[in-house]
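Engineer: got a structure for you, letters missing:
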């Protein structure tokens, strides 16, 4: 399996699943563990959250920050890496807030995933299961995330949906 998209809601267990799977791959086949993170610390609570996640991962992981240019971070991976991207919805938020072309960014991401030389675990929040958001920006985000997930689901070998810590394989 080269690329896996792991979808789920907030606190569903999707990140833990991807991280554990990558660590298992590294134990079984060797490889450098790479965590590609997309979050930005705009406030103290988020900074503490980011620090806690980094501490929880431990020293076995190399952390790469890719808040905007995720395709470039994927292009720097090597065949000996096993990478987790956490998470695509934060990356999409960053792209939208920077007023970048979302469709062009999604095109570049899908292409970079296809060219990645190593196993990838792509973590993202499924945001389309709730009510229709009240404001236009939130609706646009929900719609753009849904389109991104559909495109990636077509491009990757496996798709897993996680709810309550339980994985459901949708593809692969």
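Structural biologist: In hand now; what should we look at? On a predicted model such as this, the values are computed, not experimentally measured, just so you know. Numbers count the residues shown, from 1 in each chain.

Engineer: please make it C-alpha for all contacts and neighbour counts, starting now.
Structural biologist: OK.

Engineer: surely residue 172 is in contact with residue 158?
Structural biologist: Yes - with contact defined as Cα atoms under 8 Å, residue 172 reaches residue 158; the gap is 4.5 Å.

Engineer: who has more neighbours, the two?
Structural biologist: Remark: of residue 172 and residue 158, residue 158 carries more neighbours, 19 against 10, as counted by other Cα atoms under 10 Å.

Engineer: distance check, the more buried one against residue 82.
Structural biologist: For residue 158, the distance to residue 82 (Cα to Cα, to the nearest Å) stands at 15 Å.

Engineer: now residue 148
Structural biologist: Counting by Cα to Cα, the gap from residue 148 to residue 82 is 22 Å.

Engineer: just say helix, strand or coil for residue 45.
Structural biologist: Secondary structure for residue 45, judged by DSSP: H, G, I helix; E, B strand; the rest coil, is helix.

Engineer: A further structure is provided below for comparison with the first:
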């Protein structure tokens, strides 16, 4: 059996995690499909962030927008000799827990989608790079919805890190190997 080629890149906001993940994808020398999880909205500042990410990516990379069905996007585009770059779990979770229509689904629905994501990552045959934010280093947030979000992101980050063959923490643009290549 071929070992799983799953790399997890985690860090705070503006830590350099997306740029690092993009370098890893480029360095793989494989065809890359970028799976974007951001939900495009009428927010001009957020649209500028998305435009910045788009401008930085090579034009020959494929783009898939998967704001909620991330497991389906992985299953559809994964193949041996391919690289999928998923950016990011943080926005995917926000899309699930805070949908555009404002009607939060039951938590059991999110847990089912989270299990589907884990299964898709476990069954992947190509190279997968997953980006996420580490948001649990601060104080316990006020408000039930915010605590739920922080807790669920921490849980999914732990599960993806456990599945990963390599994990990197980005701090101030510097990669710190947590697991796999470069980790003693």
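Structural biologist: That came in fine, so what should we check first? As the structure is a prediction and not an experimental result, all values here were calculated from the model.

Engineer: got a TM-score for the pair?
Structural biologist: With the length set by TM-score structural alignment, normalised by the length of the first structure, the two chains reach a TM-score of 0.93; 168 aligned residues with a Cα RMSD of 1.2 Å.

Engineer: ok, residue 148 and residue 82 of the first structure, which is more surrounded?
Structural biologist: More neighbours surround residue 82 than the other of residue 148 of the first structure and residue 82, with 27 against 22 (other Cα under 10 Å).

Engineer: would you confirm that that one belongs to a strand?
Structural biologist: Yes - counting by three-state DSSP, residue 82 of the first structure is found in a strand.

Engineer: how about the contacts made by it?
Structural biologist: By Cα atoms under 8 Å, 6 or more residues apart in numbering, residue 82 of the first structure lies in contact with 22, 25, 26, 31, 32, 33, 34, 118, 119, 120.

Engineer: if we go to 6 Å?
Structural biologist: Applying Cα atoms under 6 Å, 6 or more residues apart in numbering, we find residue 82 of the first structure in contact with 33, 118, 119.

Engineer: list just the nearest of these to residue 45 of the first structure.
Structural biologist: Taking Cα to Cα as the measure, residue 45 of the first structure lies nearest residue 33 of the contacts of residue 82 of the first structure, at 26.4 Å.

Engineer: ok, residue 62 of the second structure - how many residues close by?
Structural biologist: By the criterion of other Cα under 10 Å, residue 62 of the second structure has 14 neighbours.

Engineer: longest helix anywhere in the second structure?
Structural biologist: Counting residues, the longest helix found in the second structure (DSSP state H) is helix 144-163.

Engineer: name the residues that touch that one?
Structural biologist: Under Cα under 6 Å, 6+ apart, the answer for helix 144-163 of the second structure is residue 141.

Engineer: let's see it at 7 Å
Structural biologist: The contact list for helix 144-163 of the second structure (Cα atoms under 7 Å, 6 or more residues apart in numbering) reads 8, 90, 135, 136, 141, 167.

Engineer: which two of the residues you listed have the greatest separation?
Structural biologist: Pairwise across those, and taking Cα to Cα, the largest span is found between 141 and 167, at 26.0 Å.

Engineer: residue nearest the middle of the second structure, spatially speaking?
Structural biologist: Central residue of the second structure (Cα atoms, centre = their mean): residue 88, 2.9 Å from the mean position.

Engineer: no further questions, thank you.
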